[in-house]
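Participant: no FASTA, just this:
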């Protein structure tokens, strides 16, 4: 993956306000790339200083490997998951 792609993804994630979320696919689209999986990879490798917890799967669930921490961080910002999932009315269309 090239530096321009990494920076585009980082830039999009950095702009997600507290209390809001985006899906990996939404981040990819805004960054101008076609792969939601690449967004996840970039965040896993180079996203520790970003609000990575605001990026969810398309179905509103957390990434399994960080689900507990991600849900706790979202809860601290007022984003409540129901049965481990962002309610449909809180998801962007």
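Facilitator: That came through fine. As the structure is a computational prediction, the values presented were derived from the model and not from experiment.
Participant: contacts, neighbours, all on C-alpha from now
Facilitator: OK.
Participant: quick one, strands of the protein?
Facilitator: Secondary structure of the chain (DSSP state E): strands located at 22-23, 55-56.
Participant: of those, which stretch is the most buried?
Facilitator: By mean neighbour count, with neighbours taken as mean count of other Cα atoms under 10 Å, strand 55-56 ranks first of those at a mean of 25.
Participant: also this one, for the comparison:
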């Protein structure tokens, strides 16, 4: 879960700073998974990145660091969806059988590999 308060600790742990720096590099309309961020840093794993985002992610574009299955962050779905739509992030809309359900991210098209900002 992403902490949405504006409160910032006086000093972030070094690993948290590195995770948040990667989150800020992700271009609008693109995403990286928790595992992608850990791999980019060559340190930690998806759970560690998720923990950092939960504790400190409110100060960065938290909606761009996501679950590998493309599901929207529980408890923050509508807020994230607003960001995705505003940025043009590729989504897979819920089909008729899933009426009333929220879309998922189209991970094949939305995932950013850390290369060019396209």
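Facilitator: Happy to help now that I have it. From a predicted model like this one, the values you see are computed outputs, not experimental measurements.
Participant: make a markdown table from the strands of structure 1 and add distance to residue 48 of structure 1 to it.
Facilitator: Formatted as a markdown table, those follow (distance: least, Cα to Cα, whole Å):
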| stretch | distance to residue 48 of structure 1 |
| --- | --- |
| strand 22-23 | 17 |
| strand 55-56 | 13 |
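Participant: how about the ones you listed, which one is nearest residue 93 of structure 1?
Facilitator: strand 22-23 (10.2 Å; Cα to Cα).
Participant: okay, stretch 20-29 of structure 1 sits on what stretch of structure 2?
Facilitator: Aligned using TM-score structural alignment, stretch 20-29 of structure 1 spans residues 30-39 in structure 2.
Participant: what comes up buried for that stretch?
Facilitator: Burial within stretch 30-39 of structure 2, assessed by neighbour count using 16 or more other Cα atoms under 10 Å, is assigned to 30, 31, 32, 33, 34, 35, 36, 37, 38.
Participant: and the gap between the last one and residue 75 of structure 2?
Facilitator: Spelled out, it's residue 38 of structure 2. Distance, residue 38 of structure 2 to residue 75 of structure 2, using Cα to Cα, to the nearest Å: 23 Å.
Participant: and the gap between the most centrally placed residue in structure 1 and residue 7 of structure 1?
Facilitator: By Cα atoms, centre = their mean, structure 1 has its centre lying nearest to residue 55, at 1.0 Å. For residue 55 of structure 1, the distance to residue 7 of structure 1 equals 16 Å [Cα to Cα].
Participant: what's the match for residue 13 of structure 2 in structure 1?
Facilitator: Checking with TM-score structural alignment, residue 13 of structure 2 has residue 3 as its match.
Participant: burial count for that match?
Facilitator: Neighbours of residue 3 of structure 1 under the rule other Cα atoms under 10 Å: 8.
Participant: contact partners for the residue nearest to residue 35 of structure 1 when sequence neighbours are not counted?
Facilitator: Computed as Cα to Cα, 6 or more residues apart in numbering, the closest residue to residue 35 of structure 1 that is not its neighbour in sequence is residue 28, at 6.1 Å. Neighbour list for residue 28 of structure 1: 9, 34, 35, 36, 38, 39 [criterion: Cα atoms under 8 Å, 6 or more residues apart in numbering].
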